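Undergrad: Following is a predicted model, sequence given first.
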Amino acid sequence: MDALQELEKSQHIKVVDKLNGQFPVHLTVTDVDQYPEFINLISELSSFLTPDCISKHLQREHVQAEEAMRHERHSWLLNHILHNELHELEMYFELQGQDMSLSSNDQQFQKVLQECLTLSEIGDYFDYSSDPSSKVALLGLTHEDLALHSKYKKHLSSLQQKLIPEIEERLMKKCENLVSFYESQGNSESSKLMYARSSQLPALVEADIQKLEEEKKLLHEDTLKRDKQFWLYYQILLDSLRLLETLISKYRLKDQPEYDAFTSEWLIAKCDAMCLKIKLVELQVLCDTYTVETIQALATIRRHAEIAIKESEKEKTHRSRALQTYQSVGMGFDSIVEEFGRLKKELENKQWALKELEQTAEQKSAG
């Protein structure tokens, strides 16, 4: 049974890898198990669609159209290059004529070249219709009419004999410059070898383009693999979270009340033990502080303190009674007290003066 499940799982993995490689999707093995009809639909679409989700029939037509366009573009580029070279050659003669006088042959060559270019450019405007099959021309003129009225028609053969080598030489120099720029090296090689290398330049450029396309394809595949790995890790993470949630809810939270009860009882017992320890420490401190000798001394101090308190209370009572006696005298008590104080002070002063006189008299009699 386990072997059958493993085989089925490996088949699902192959299907997922195949579909993820063919289409920009991120399928997983779980999707294959949960949505088999959707997987069958995508598998059937793979026989009709390209990896870019384009119909294969349209893709073939597109490739054919691109090939035809490439051929037409190649022909147009050839004509365009020749046309530009002729204009550059014409401009070269004009600039050279400004610096120095041209020979009669060069002047004749320039006029014939300019006339032929003008007639050729005029002929391009005859076919103004966008329909290639249309035979309607501008003003009813044709290329044959232009060739018939060209006054330099008889000079075309001599023009071509001089023009073709000149154009070939100019194009050869440009090809050599392209090769030098492409290979980033000097022009130390011979002209024939450089021209031979320039003939290989399109193939080299095409090879580089193809190499870049292959690297781009590999980069795209690496991106798909990275996305696949990301989604795989993401799915594993989700499964791990679900498993963790199950473990927590089934085991951790299930036993949590019992664990909390045990923890509470343990904390209560620990708190009671701590209170008893504190009480024991308090009693120990009291025992260390109040020894037998200390208690006896404190008892003696207490007796003396009680005796002193009793005597103070007696003195207080005596003073209170004396004050009450003085207060019973009436309103003249204050004046009597003041008079008594004044007389007592005078008596003390007189006693002091008498004592001083006696001391003075004794000193005189002794002298």
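TA: Yep, it's here.

Undergrad: C-alpha only now, for contacts and for neighbours.
TA: Fine.

Undergrad: Can you point out the buried residues in stretch 294-301?
TA: Within stretch 294-301, no residue is scored as buried using 16 or more other Cα atoms under 10 Å.

Undergrad: cool, and stretch 52-60?
TA: Within stretch 52-60, judged by 16+ other Cα under 10 Å, the buried ones are 55, 56.

Undergrad: outside of that stretch, which residues touch it?
TA: Stretch 52-60 has contacts (Cα atoms under 8 Å, 6 or more residues apart in numbering) with 23, 24, 48, 49, 50.

Undergrad: Repeat the analysis, applying 10 Å as the threshold.
TA: 22-24, 45-50, 61-66 (Cα atoms under 10 Å, 6 or more residues apart in numbering).

Undergrad: for stretch 225-239, same thing?
TA: Residues outside stretch 225-239 that contact it (Cα under 10 Å, 6+ apart): 16-17, 20-21, 25-30, 219-224, 240-245.

Undergrad: helix or strand right after the longest helix anywhere in the chain?
TA: Determined from DSSP state H, the single longest helix within the chain is helix 201-247. Sequence order places helix 256-289 as the next helix or strand after helix 201-247, per DSSP states H and E.

Undergrad: Could you look up the next helix or strand downstream of that following helix?
TA: Helix 256-289 is succeeded, C-terminally, by helix 292-329 (DSSP H and E).

Undergrad: adding another structure so you can compare the two:
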Amino acid sequence: MSGCNETTDVLLLGKGDNLHQQVLASFPLCDVTEDDLTQNPQFCKLLATLTQYVDKTGLTVPLKTDLDKAEQKLQSKRRQWLRSESLYRGLQEMIQDHSVKKHHTTVPPDQNMFYETMEKCLLVAKCVKQLDPSSTTNQDQPSVLGLTSQHIMELMPLEKNVQRMRQGLPRQLEKHLKGKCLSLLSYYQPEWENESEGLKTIKLAHLSALLEKEKKRAENLKELCRENTFLLQQQTQLYLSELTKCIQLLQTLILEHRLKIQTDLDRKKLDYFEGKCDLVLQKIKMEMVEIQLETYTPDTISAHRKIREKLESELKACTAEKQSVELKLSSFEILGKEFETLAEEYCRLRQEIEMKHWALKELTQYSNK
């Protein structure tokens, strides 16, 4: 029976769109899509159960509580450090401003004594802090040149000068901090710079609220940007999924219909190339006829005919002569090899006679000259 109820819960988890959205909103840092939850209902049920024990960052409730306490303690320590550091830096700035002012204008002796005493006190306090062991460890720091804090305290100014400095310090520090706050106000709203000091003081009282408001606005914009980024990632994944489906469908259409379309296309291409080939052949024949017409004029054709007739008559005569010579040769071949020797001797004598006739002719021409 329990197995049946569990199966029913799993089916409900797999079909509940609101539940999917709640799970995705509860785990924004988890790279999970709604399709993943639909395909894995058991995993969706596990995430829905974990939402009761963990927060959006994946921390458990006790761990989140301890982390908040540690964060509050850290913030308290940080505020203390910032308070002391701000005070120290403010005093340093006052000393620097006095040093610059002393080089440009004449400073009263009492004011000069005030800043010199404050500078010496700060320097002694800094040295004592460097020589004192750390409060976070039980180990003693090694001494520097054998000095102790008592040696450094001996360098303090006179007690009356220190008391006078302490009495005037709050007023001077307040004046310095007020000037910095007014400078910050002018930087935040430059159009307020030319207003009266009283009005600036009133607006300065509301500066922290304005800055806090701007900070909250920036945080809200950052959170909105984070939500938009998460929504954009979801839409991008959905778009890529749909695009993949479209590509698969397109591939199916191509594989199914490409062969049919390719057959028709090949047949049309074949008809086109056949027609083009016939056209090229007809054009070649036309060019050949034009060349022949340009080359063979009526006069040329009649001359060629006469030449052909003459060549044919000569061919007939040569053919007849060849036949008569072949008959003579066949009759000579009957006589045998002895006649062949006589024939060669006869040819040799004829050649000698011709050579002597040629030499006699040349000699006669040379004698006549």
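TA: Received, thanks. Quick caveat: nothing in here was measured; it's all calculated off a predicted structure.

Undergrad: Among the contacts of stretch 52-60 of the first structure, name the buried ones.
TA: The neighbour-count test (16+ other Cα under 10 Å) applied to the contacts of stretch 52-60 of the first structure identifies 22, 23, 46, 49, 50 as buried.

Undergrad: Aligned to the third one, what sits in the second structure?
TA: For residue 46 of the first structure, the equivalent position in the second structure is taken to be residue 51, counting by TM-score structural alignment.

Undergrad: how much space is there between its match and residue 222 of the second structure?
TA: The spacing between residue 51 of the second structure and residue 222 of the second structure, counted by Cα to Cα, to the nearest Å, is 24 Å.

Undergrad: Nearest residue to the match of residue 46 of the first structure in space, please, no chain neighbours.
TA: Leaving aside its chain neighbours, residue 51 of the second structure sits nearest to residue 26 (6.6 Å; criterion: Cα to Cα, 6 or more residues apart in numbering).

Undergrad: Could I get the contacting residues of the one you found?
TA: 20, 47, 48, 50, 51, 52, 54, 55, 56, 57, 58.

Undergrad: at 8 Å what do you get?
TA: Residue 26 of the second structure makes contacts with 51, 55, 56, as judged by Cα under 8 Å, 6+ apart.

Undergrad: what's the answer for residue 215 of the second structure, then?
TA: Applying Cα under 8 Å, 6+ apart, no residues contact residue 215 of the second structure.

Undergrad: before we move on, back to that, how much space is there between the residue nearest to residue 51 of the second structure and residue 199 of the second structure?
TA: Residue 26 of the second structure sits 48 Å away from residue 199 of the second structure, going by Cα to Cα.

Undergrad: Next: residue 78 of the second structure.
TA: Distance from residue 78 of the second structure to residue 199 of the second structure, by Cα to Cα: 33 Å.

Undergrad: do the same with residue 324 of the second structure
TA: 148 Å.

Undergrad: picking that back up, may I see the buried ones among the contacts of stretch 52-60 of the first structure organised as JSON lines, with distance to residue 154 of the first structure and secondary structure added?
TA: Formatted as JSON lines, these follow (distance: Cα to Cα, whole Å; DSSP: H, G, I helix; E, B strand; the rest coil):
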{"residue": "22", "distance to residue 154 of the first structure": "64", "secondary structure": "helix"}
{"residue": "23", "distance to residue 154 of the first structure": "65", "secondary structure": "coil"}
{"residue": "46", "distance to residue 154 of the first structure": "65", "secondary structure": "coil"}
{"residue": "49", "distance to residue 154 of the first structure": "60", "secondary structure": "strand"}
{"residue": "50", "distance to residue 154 of the first structure": "58", "secondary structure": "coil"}
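
Undergrad: Residue 287 of the first structure: which of those is nearest?
TA: residue 23 (90.4 Å; Cα to Cα).
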